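Asks: got a sequence here, can you model it:
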Amino acid sequence: MSKELELYSLPEAPKNLCFEKTEFSKKIFSADHFLQSHRKKANLENLRDDLGVYLKVLRSAMIDLINKDYVDFVNLSTNLIGLDRAISNIQVPLGQLKEEVLQVQSALEETRAEVRGLLESRARLQEQRRALRSLAAAQRLLGALSALLVPCPSGEFPALLERAALQFNELQFHTSRCGDLLAASHAQQAEQASSRLLSGLNAVFLDGARQRDAPGMKRCLRIYLSLGRADVAEELLRREVVSPAMQDVVCEASLRADPGGLRGLYARVLAFVDDHMGELLELTAHPDRSVAVSGFDFLTNSFWVEVEERLERDLTSVVAFGIPEVFHQNYCETADFLEKLEAHFRTREELLAFRQHPQYKAFLDHWNLTVYFPIRWKEIVSCVETALAEGRRLAQGSQFNLLSSTVAWESLERCWARGVFLPLLANRFWKLSLMIISRYCTWISEVLEQGQSAGSEADGGAATDRLQFLVHLHGDVLLFADKLPDFGALALRQLPAVSEGTLAKLRESLEDSGRQLAGRVPAVTQCILGEVSRDSLAQLRQVGDIPRLFRRTNRDAPSRPCAYVAAVLAVPLAFHAAQRGAVPPDTLREWLRLVFSAVTGRYHSAVGDVLTSVQRTEESLRRLKKARDRSSGAAPPGDARGPGDDDKIRLQLALDVTSYCEGVESVGLKREEVTNLVELLELVRAAQTRNDAKS
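Replies: The predicted structure follows:
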């Protein structure tokens, strides 16, 4: 508890309250938060009562506090009597003391200003003395440099350059301290000395670079570093060595003449590094810093800068994206060139500096990948949409049945094909892959909806074609979903280095697409079952016409099933014969089981309705006949007559159901597997048994 809470502590609350007294002592108290946190502990009525109880405790504590300190409040006014007179008595001495302090402060400020002025004057004198000494030294060094930099035998000149560099550095130090004392003529002489020194140093360095004289180049590089002019050496090598060599290599004519194309041109560019810059890079980029002359970056500032400018200026056709296949090939060959160039850097620091170089970034930006991807996107999406528009066309020579499925899968693979995919566009190609899968799923839903609306109006041939299309679609969807994990593994292997968390999210997105696709399988199955069972269900309406065939027609007892039974079985049996070699046996068996279960359920209902109607009619006729016999007093006739109309109806239903059951079993199904089939057989047999018992 803080000191503030200890000083102003609240009175103790009864222990049976639903809240603690410390909640009201928090620095930030919110009534809304208080009610929210206590709504589960007590209802509003109890909370109101507890707050009222604690309010009474607070009021009582406040009264006790006032009574306790009342004497102190009264004595306070007594203690303040005469305080004004005491304050007036000390005002005058305090004023005098203030004046004395101000006088002392003023005297100290004047003394300090005087001392500061003397010190500044002394410092100026010392500075002038140093400047005069530096001026004398500068004049001496100018004379010495003039003597050293006169023409001399080439063998002695490099050694003289080292001495001249040391004296020139000393000259720069002294001239920087001369200030205004240095005459214009002296400054001009120093500039001329610098120019002659760098000119001679450049000549020696170029001669060593061309002759691959490592000791000579190393001596020159150290002189450049001592002068602080490493940039001069880098620019000199670029202008006098790299540029002339690259002039005939990096150009359109060289590209057209090279049998290896762009790859061959890049090989010649890299060969220059190995053939003409190997010793220099060994001197400046050796991993062992004690051996290397550090401070130079010839590979970036001399070689790469020149090559990049010529690539951008003289090889514009390489980055043209009019033909995406050529652009992709050029990009991949350029990426391979950069990878091989980066292998020449000996240290990680130099490699990072190269990648951060402005011209490196500008070169990458010159490859307009934001234009390349839309071109590929349009190509791939157009192929998918065209194939989906011709949805019922069959594929030729493909593992898929339909052209739409084949093109959708090939478009997925094309996103990650060697001639299309680029690592820098991995995120976009991944999104495009998910879009293709989603579009394929949407198309499946669309063709199923269109088929349902047109199914009732289709003739026999159209219905058969649609059924065959649905079977092909079912197989394609299953195959597509089964192949997605392998496709995902192939695509993820081509991604650049990413974290495990990113890989997990990518796998999850592909799995979601796979579940979305697999979710279309039940809908396709239902459409297949609907197409197969539609005509059979329609034929079952003839079951209700059986009583009219025998009532008051004096027909003979039936001996064979009605024609509608064959019509009911026709489409399922034809479907079984057509798909027996095209669909997996287990799948076809399950489809037929579901079809016959649906048909049998409707058949059972229709037969039950007929038997119920027949029984009711029979009961009504029997009661009517008994009533007539009682009124006439005649004896009931014997049972010698043949089977009645109701018996013929029951017999016909039994024949029909038995024939239907034989048709179901002809496709390899057992009657126990088909829902309601056993019950249907029992229904007609029980009806015959009850009738025989009554007879």
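Asks: for the rest of this, base every contact and every neighbour count on C-alpha atoms.
Replies: Fine.
Asks: any idea how far apart the tips of stretch 538-547 sit?
Replies: Stretch 538-547 has an end-to-end distance of 18 Å (C-alpha to C-alpha, to the nearest Å).
Asks: which residues touch that stretch?
Replies: For stretch 538-547, the external contacting residues (C-alpha atoms under 8 Å, 6 or more residues apart in numbering) are 564, 567-568, 602-603, 606-607, 610, 614, 646, 649, 652.
Asks: any buried residues in that stretch, and which?
Replies: Within stretch 538-547, the residues that qualify as buried are 539-540, 543, 546-547, counting by 16 or more other C-alpha atoms under 10 Å.
Asks: please apply the same query to stretch 513-525.
Replies: In stretch 513-525, counting by 16+ other C-alpha under 10 Å, buried: 513-514, 516-518, 520-521, 523-525.
Asks: to compare against the first, here's the next sequence to fold:
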Amino acid sequence: MRTEESPSAQTTGAGFDVGQYAETQLRQGKSLDDLHAELSQQLRDVRKELHRLIDARYEDFLGLSTSLTGIGTTIDSVKPRLSDLYGQISTVHKELAAKLEYVDGRLAHRLAVREKKQMVRVFIDLSQMLDRVSTLLDEASAAGEGGSGSEAEYLKCLERAAADFGQVWYFIEKGGDYPFVEQAGKRMRGLEQRLYTALDDFLAGRIDEFVGSAARGEAGSDAVGLIAQSLCVYGAVDGYERAEEVMRRRMVRPVVGALVASQPGKGMGMDPGAFADMLQCIADFVRRVGAPFAGGIEAHLPSVASTLEARVFWREVAATVLAGLPLLFVPGIPDRFHGNYRAACEFVRTFGGLFSAACKHRDPAVLASEESFVEFNRKWQLSAYFSIRKKQVTDGIEARDGGSEAEIDGVAGASGLCTREAGRALWGMRRIWSRGVYLEPLAARSWQLSLQIVLWYHAAASEAIQQLVRRSKEAGHGGAAPAAEGEAMMGQLLGHVHDIYALRQLSAAHVDGICAGGLVDAGARPSLQAAVGAAFAAAEGAAAGATDFLAAAAVAGGCGGLASHVRRTTSQFRHTNREAPTAASAYVARLFDGLAALERRMRELPSASACARPLAALRAGVCRGVSREMARVAADALATISRTEASLHRLRKAKGPPPAAGSSLPAADGLLVPAGVDLRGREPASDNDKIRRQIWLDVTETGRIAAEAPGAGVHEDYLSLALAIAALGT
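Replies: This is a model prediction of the structure:
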């Protein structure tokens, strides 16, 4: 087998032929550029190897260079041959380049000819298809003139023509900017207009037939079938929007336009009853014509029927109402705006329900995403409406709207409230959630306003309570005001306390009502109740402050003469030889007269449940206060007796031991009462023992009365006194 020589071997062998070498390389598929690159690379490799050899054996190279003789002659003899070789290679390169240029030119010419042939074919096909479309439209016109029996053939011709439209436009776009193509485009637009006109006329006629059948109570299934076929033709030329416009213009617009045009004033302050009647007429039309039409189309074209509700019927209704009644959406008269909005919401629910019953495959998302549906809902100026309602409520609450006074008084009286502030707050909350004011999209704002009303009530009630407390202190130094004035202020304070708790109960019941009535999702009830509780927490703090003041006033009124009564007890038994006491003093029961008066006044208030917490607080406050005062005064009296006995013992220098200093009793001033004196039932041996027994009986009776009061108790100082006395003599 012959082994092909490498380029290096071919170029270094004896008898090297440049032409043969070039021909050999070209025969192997190499171009002149490749051959030039290969020789250049070989030259670089040879030079690199030569430099390496010189560097490695530099001394030998120097010796070789000095020993060479006749090298110049050798070079001169080789140089002509190399020059001839270079010239031959250059000549071959030029010849090959010329041949390549010629071949490229021929190929470009052939490609241009091929493209022109393709364009000619496009022109021919385009002309033939235009002629065919024109012929089909002519056949359709001829079939249409044949009467109703030719409707199927008419539609078939239109459908065949429509099927070619896409290809025609494809060829026109592919044809470029040639004059023939421009003329074809003009002709095609004319044919397209003929097709659309024929389709529009046919669809309009069939729609009129269907509407007439619906008016007569007939099914109109034949007309629906033909309409479905025409919609298929529209779909073949991407003309659904045009078909929808025809259906809106012929089927929906005459009815809806006439109804809207009959309403005066462009909707400003439109009577809700008239608006509801108009919407009811539209709903009746949809029930009679629209829903059966969509249901009939669904049997032929399910995908198209799902869009008829939104894109044909709703779009025309919304556009006509928006254009004909633009002022309907302005809340200039809020009561009418409220009624109109609710009527519109009811119409939307009815509208969707009609199509749900007629179309099995109805998708509610299609209507919800319809641009005209979104625009119709957005047009209602709900924010402006809420601002008007909020101003009405705040004016009524803050007494700026005199017309609401009677209504507020009626709400307060019917709800068992005592103060005007609570009545205003309850009226405001009920007003903003009433059926004639509340709208579903405003639920969050209505709830926020309700909480703001509670905060307003807290501020108003707190201010009123503070003023009453201040007036009471200024008039009578903590509750000892003149009888008539004091009774009036006490009644007002109790009324505010009662209303704070009563209003919270009414607010909680109101939350239950709006959840049960469907105004708010029932699942939100726990969180709403928690929010009500948090909003009333501050107001209940003000109520607690008022009960503390009333309790303090009752304690001050009942215990004002307590020290005098104890002093009179001392004078009753000292040096009088009276029998030892067996019952508490009569003044003890009168210590709780203030509490009895408060309980009597609270029982007269409307709501017993609202009075439960403040009444328990009053009982606890009065009983703790009275028991504290009794402990203080009794401890002082017992300490005084003990000091007196000790002084007398020192003055008389009596024989025997002084009073025992065992267990001791704490007194209010820090002194100790010596123990060793029986205060628990044995016959007193002296006047001081009688006094001590009377004091002990009074203390015991005070604790008994306090313990009998439901939810009440005694003060820690009283317990300390009682425990200390009980420990004496043990």
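Asks: please state their TM-score.
Replies: Superposed pair, TM-score by TM-score structural alignment, normalised by the length of structure 1: 0.67. Supporting alignment: 568 aligned residues with a C-alpha RMSD of 5.1 Å.
Asks: in TSV: the buried residues of stretch 513-525 of structure 1, plus secondary structure and distance to residue 96 of structure 1.
Replies: Converted to TSV, those look like this (DSSP: H, G, I helix; E, B strand; the rest coil; distance: C-alpha to C-alpha, whole Å):
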residue	secondary structure	distance to residue 96 of structure 1
513	helix	92
514	helix	95
516	helix	95
517	helix	98
518	helix	100
520	coil	101
521	helix	104
523	helix	105
524	helix	108
525	helix	110
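Asks: of these, which is the nearest to residue 160 of structure 1?
Replies: residue 513 (76.5 Å; C-alpha to C-alpha).
Asks: by neighbour count, which of the contacts of stretch 538-547 of structure 1 wins?
Replies: For the contacts of stretch 538-547 of structure 1, the largest number of neighbours (other C-alpha atoms under 10 Å) sits with residue 603, at 25 neighbours.
Asks: so the residue sitting nearest the centre point of structure 2 is in which element?
Replies: Centroid check for structure 2 by C-alpha atoms, centre = their mean gives residue 444 as the closest residue, at 8.8 Å. Using DSSP states H and E, residue 444 of structure 2 falls within helix 443-476.
Asks: my guess is residue 171 of structure 1 contacts residue 138. True?
Replies: Yes - using C-alpha atoms under 8 Å, residue 171 of structure 1 is in contact with residue 138, at 5.5 Å.
Asks: the two: which is more packed in?
Replies: For residue 171 of structure 1 and residue 138, the more surrounded residue by other C-alpha under 10 Å is residue 138, and the numbers stand at 27 against 21.
Asks: map that one onto structure 2.
Replies: When structure 2 is aligned by TM-score structural alignment, residue 138 of structure 1 is paired with residue 129.
Asks: OK, contacts around that match?
Replies: If you count contacts by C-alpha under 8 Å, 6+ apart, residue 129 of structure 2 has them with 164, 168.
Asks: which strand or helix spans it?
Replies: Assessed by DSSP H and E, residue 129 of structure 2 sits inside helix 71-144.
Asks: which of the buried residues of stretch 513-525 of structure 1 sits closest to residue 188 of structure 1?
Replies: residue 513 (77.4 Å).
Asks: after the helix holding residue 129 of structure 2 comes which helix or strand?
Replies: Heading C-terminal from helix 71-144 of structure 2 (DSSP H and E), you reach helix 151-175.
Asks: list of residues touching that following helix?
Replies: Contacts for helix 151-175 of structure 2 (C-alpha under 8 Å, 6+ apart): 119, 122-123, 126, 129-130, 132-134, 136-137, 139-141, 143-144, 181, 184-185, 188, 192, 195, 199, 226, 229-230, 232-234, 236-237.
Asks: if you set the cut-off to 7 Å instead, what comes out?
Replies: 119, 122, 126, 129, 133, 136-137, 139-140, 143-144, 181, 185, 195, 230, 233, 236-237 (C-alpha atoms under 7 Å, 6 or more residues apart in numbering).
Asks: cool, and stretch 573-582 of structure 2?
Replies: 684, 687, 690-691, 693-694.
Asks: residue 457 of structure 1 versus the nearest residue to residue 523 of structure 1 once chain neighbours are set aside, what's the distance?
Replies: In space, and not counting its chain neighbours, residue 523 of structure 1 is closest to residue 448: 7.8 Å by C-alpha to C-alpha, 6 or more residues apart in numbering. As judged by C-alpha to C-alpha, residue 448 of structure 1 and residue 457 of structure 1 stand 15 Å apart.
Asks: okay, these two: which has more neighbours?
Replies: For residue 448 of structure 1 and residue 457, the more surrounded residue by other C-alpha under 10 Å is residue 448, and the numbers stand at 19 against 11.
Asks: residue 605 of structure 1 -> structure 2?
Replies: Aligned by TM-score structural alignment, residue 605 of structure 1 pairs with residue 632 of structure 2.
Asks: that match - how many residues pack around it?
Replies: 19.
Asks: the helix or strand hosting it - contacts with which helices or strands?
Replies: For residue 632 of structure 2, the host element (DSSP H and E) is helix 608-652. Other helices and strands packing on helix 608-652 of structure 2, by 3 or more C-alpha pairs under 7 Å, 6 or more residues apart in numbering; DSSP states H and E, are helix 483-516, helix 525-559, helix 593-603, strand 672-674, helix 687-708, helix 716-727.
Asks: cutoff 6 Å now
Replies: Counting contacts by 3 or more C-alpha pairs under 6 Å, 6 or more residues apart in numbering; DSSP states H and E, helix 608-652 of structure 2 packs against helix 483-516, helix 525-559, helix 716-727.
Asks: next, format those as JSON lines and append distance to residue 55 of structure 2.
Replies: Below are those laid out as JSON lines (distance: least, C-alpha to C-alpha, whole Å):
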{"stretch": "helix 483-516", "distance to residue 55 of structure 2": "103"}
{"stretch": "helix 525-559", "distance to residue 55 of structure 2": "95"}
{"stretch": "helix 716-727", "distance to residue 55 of structure 2": "116"}
